[in-house]
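S.K.: sequence unknown, structure follows:
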């Protein structure tokens, strides 16, 4: 396609081959994969960072969540508004360059403060990917294939999490955590270049049902002139999207569902690799392989199955957009309980693959509903507003709060080694003193020169606390399942009304 070649007829649409659409989707999946490699690698190498920089689990959670999520969250909406008016391809390419560079810089951090600043930078770049990517995918794929396409794009989450865990584990075991950041960050620059050169910017609303004539694939139609941007106009657009997401009962419950399950998943996920290291004393390479395969196989199957299963079941009723996640998440939690109470690491390693198959069914259906509920020129904004909410609460709060809970549980169990039950830890939560535990066990380890008893006391308290903190975090999924169930009531009517407002046929 030659940029600048105009359509011969006003309102005509180019025809993109299935092969080209597949190429676009693959490139966006690759970008999202690197997005999650760079975002989540800190979970795998976090235990080594904690020991090296003498961090608490609250600080480790802040590095994995809050410090990344703040600018990631607040910049998402402005970048999405830019994506509604300017080239989405260019925005994505620049975003990849920014987050890849800051990921590499994380390897130069000498303190908690500098590492936190670089994680802010990673968040700035990563904010520019998903809103324009969701909008692009929705313009390349028709409504009835949109959940499947978005599920395939979302496959970058488990794929990136898997590769980040496996690669990060091997690098930190054989080199250092600093090397790990640099090695995974720099290749993103090549991905940015490929996207800039190979992805074409489609006209807005290209795949919506309409009567416009089709053009050859290498023709770029002239889009309608955009009205000049004004503050009032932008606020009006934002208000309209906010009303759709938060004032329509079924959609609000979908938003609450994805937020809560993300909060539990991000929170627990930050400490799953440390759990295997603290409890079973496994090597970083082994832990990376365990958690990586769990993400790649379990979460990957769940992500794809959720989208394709929903597209099939939704033919019988739109309520399945909500019921598929509700059922999947409910099935997952008992399995998670078995994983983190298993006495053998081998048992836990086998079982940990299963929960993701069920719980990750929420991604495709949720994003499909959001994209189908708004007009074409508000889709990037809808994605950004959704991500604003779920990332501020889920990603920003989940790891930090889970780390805070683990710090308190560890302090309690260190002070009361005879009281090991979760109920006891919860009842004594606020009486525990995490600062005393950090002083006695800096970085979760007994001071150098301390005896075996001190090492056992520090390690035992932290191991038990990590298990219990993870189980508490994952329990948020059950709350999320309730919201998905509530969303199933009225979702069919809400989606039908949205289609009618856009002038689309059922």
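M.R.: Everything's here; your move. All values reported here derive from a predicted model rather than from experimental measurement.
S.K.: alpha carbons only for contacts and neighbour counts from here, please
M.R.: OK.
S.K.: residues touching residue 304, list them.
M.R.: 148, 151-152, 155, 361, 364 (Cα atoms under 8 Å, 6 or more residues apart in numbering).
S.K.: which SSE is it in?
M.R.: If you go by DSSP states H and E, residue 304 is part of helix 300-313.
S.K.: report the buried residues of that helix.
M.R.: Neighbour-count burial for helix 300-313, counted by 16 or more other Cα atoms under 10 Å, picks out 300-311.
S.K.: and for stretch 236-253?
M.R.: In stretch 236-253, counting by 16+ other Cα under 10 Å, buried: 237-238, 241-242, 244-246, 249-253.
S.K.: before we move on, back to that, next secondary structure after the helix holding residue 304?
M.R.: helix 320-339.
S.K.: which elements pack onto that following helix?
M.R.: Helix 320-339 makes packing contacts with helix 300-313, helix 345-351, helix 353-359, helix 363-372, helix 452-474, helix 476-487 when contacts are defined by 3 or more Cα pairs under 8 Å, 6 or more residues apart in numbering; DSSP states H and E.
S.K.: okay, one more to line up with it:
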């Protein structure tokens, strides 16, 4: 165990020395890069989430049932996104990062355009695979670039700005679908092979086109690497990773499984909300797009900010594992609102309950990586984060929407999908709450050990 700590300390010392000699770009350039990458992140969630808003017209035109459509939303995207994550991370560490990210943006943008002209399920599935492959470049690439743009003590705000792209892109998917549907209904366009350009097709085409100029801009990003990355990028040594999981198996397992469960619950409901309101409450696509866009733009950032404020609040009062405690609160809030959704019968109350569910589920985006930063040495934080992200994508994003669609077959009537999604979301949230409750003790013990070791470590340094 002491050898492992010595290894981590040596790696951290090398990282610290490299940071001192590393010449960073000016503050103006660094923030310009951050804004461009944040916009690209928003586009990725626009292309990723717009399919859920367009579920009703796409299922009707292409005669795709809920189960197969769930594969388009989750499995086709998530499996290949996770599968290409680690190989892409290698190219990020060894090639020009701006070009790698730009290539990914180009791939997912063209794939989204091709989704708009697809004629059947198989074509859509292949295009969604390409969307996942392209988007696998952005998160590791942007994280690497911004690490070299900002010093450690000034990375919090840039990363927060970057994270807002998630909510902006999700909101834009709703707004774009509603605007195109409203103004394109009277347009009659016929394209050979494709046929009539229905509003849902035009929405996907516009979403994809927005990424092409962004890819050109990102290709010109040039940020010098830190010395530590340049020296070690070619090494594929997994010994520190194995040592970490042997040292903290309970702590990391509870983190990974707990947050996978809560993300499973989130995807199980959020993927189907637009279709639920179209099918059960007879909302138009314009109403759904505007309402969901507004929720994503307001409730998402409010929930993420609240989760961070609560975590800091408990931390200042000496609560061990404060982030895990807040995650427990989020899981309880999601489970209660999920159960409530299965009982309500009018659209207004249902949307209020959904807003509450989204509010608590938004806590996760800051808590999960924040906890990893607390317990994982910086030298291997990237690989651990990539592994955790792969698990979440493979299990939560792939299986959450599918589980709701399969369970809906056991119900009848227009509310079948709503009841199934609410039940799956509540069950996943309850499981997450139990895991987080168990993890609070493990994190308390971990923080006690850190407090004992910290003075000695500081003295040695």
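M.R.: Great, that's in hand. Since the model is a prediction, treat every value here as computed from it, not as a measurement.
S.K.: hang on, the earlier thing: got the angle for the helix holding residue 304 of structure 1 vs helix 363-372?
M.R.: 50 degrees (axes from the mean of the first three to the mean of the last three Cα atoms, to 10 degrees).
S.K.: can you check what angle separates helix 300-313 of structure 1 from helix 320-339?
M.R.: 150 degrees.
S.K.: got the angle for the helix or strand harbouring residue 274 of structure 2 vs helix 347-361?
M.R.: Element membership for residue 274 of structure 2, per DSSP H and E: helix 273-281. Interaxial angle, helix 273-281 of structure 2 versus helix 347-361 (the same axes, to 10 degrees): 160 degrees.
S.K.: tell me roughly how far helix 273-281 of structure 2 lies from structure 1 on average.
M.R.: Its matched residues in structure 1 lie on average 0.6 Å from helix 273-281 of structure 2 after superposition (mean Cα distance after the TM-score superposition for structure 1).
S.K.: and the contacts of that helix?
M.R.: So helix 273-281 of structure 2 is in contact with 52-56, 283-285, 288-289, 292, 346-347, 414-415, 417-418, going by Cα under 8 Å, 6+ apart.
S.K.: report the buried members of those.
M.R.: 52-56, 283-285, 288-289, 292, 415, 417-418.
S.K.: gap between the aligned partner of residue 154 of structure 1 in structure 2 and residue 410 of structure 2?
M.R.: Residue pairing (TM-score structural alignment): residue 154 of structure 1 is matched to residue 163 of structure 2. Noted for residue 163 of structure 2: a distance of 38 Å to residue 410 of structure 2, by Cα to Cα, to the nearest Å.
S.K.: those two: who's more crowded?
M.R.: residue 163 (18 against 10; other Cα atoms under 10 Å).
S.K.: contact partners for that one?
M.R.: With Cα under 8 Å, 6+ apart, residue 163 of structure 2 has these contacts: 38, 41.
S.K.: so for the helix or strand encompassing it, what gets flagged as buried?
M.R.: Assignment of secondary structure by DSSP H and E places residue 163 of structure 2 within helix 156-184. Of all the residues in helix 156-184 of structure 2, those buried under the rule 16+ other Cα under 10 Å are 158-159, 161-181, 184.
S.K.: for structure 1, what's the longest helix?
M.R.: helix 18-53 (DSSP state H).
S.K.: tilt between that helix and helix 272-280?
M.R.: Going by the same axes, to 10 degrees, helix 18-53 of structure 1 is angled at 50 degrees with respect to helix 272-280.
S.K.: now do the following helix or strand past helix 18-53 of structure 1: which elements does it pack against?
M.R.: Per DSSP H and E, helix 18-53 of structure 1 leads on to helix 57-64 as the next helix or strand towards the C-terminus. Applying 3+ Cα pairs under 8 Å, 6+ apart, we find helix 57-64 of structure 1 packed against helix 18-53, helix 112-126, helix 396-415.
S.K.: return the mean post-superposition distance for the first one against structure 2.
M.R.: Here helix 18-53 of structure 1 is compared with structure 2 after superposition; its mean distance to the aligned residues, by mean Cα distance after the TM-score superposition for structure 1, is 1.9 Å.
S.K.: centre of the chain to the helix or strand hosting residue 239 of structure 1, how far?
M.R.: Secondary structure from DSSP H and E places residue 239 of structure 1 in helix 231-246. A distance of 24 Å separates the centroid of the chain from that of helix 231-246 of structure 1, by Cα atoms, centre = their mean, to the nearest Å.
S.K.: please work out which residues outside that helix touch it.
M.R.: Residues outside helix 231-246 of structure 1 that contact it (Cα under 8 Å, 6+ apart) are 81, 251-252, 255, 370, 373-374, 378, 381-382, 385-386.
S.K.: counterpart of residue 56 of structure 1 over in structure 2?
M.R.: So residue 56 of structure 1 corresponds to residue 65, using TM-score structural alignment.
S.K.: now do that match against residue 393 of structure 2, distance only.
M.R.: 22 Å.
S.K.: neighbour-wise, which of these two wins?
M.R.: Using other Cα under 10 Å as the criterion, residue 65 of structure 2 and residue 393 rank with residue 393 on top: 23 against 13.
S.K.: touching, the more buried one and residue 76? I think so.
M.R.: No. Between residue 393 of structure 2 and residue 76 no contact is recorded; they are 10.7 Å apart, counting by Cα atoms under 8 Å.
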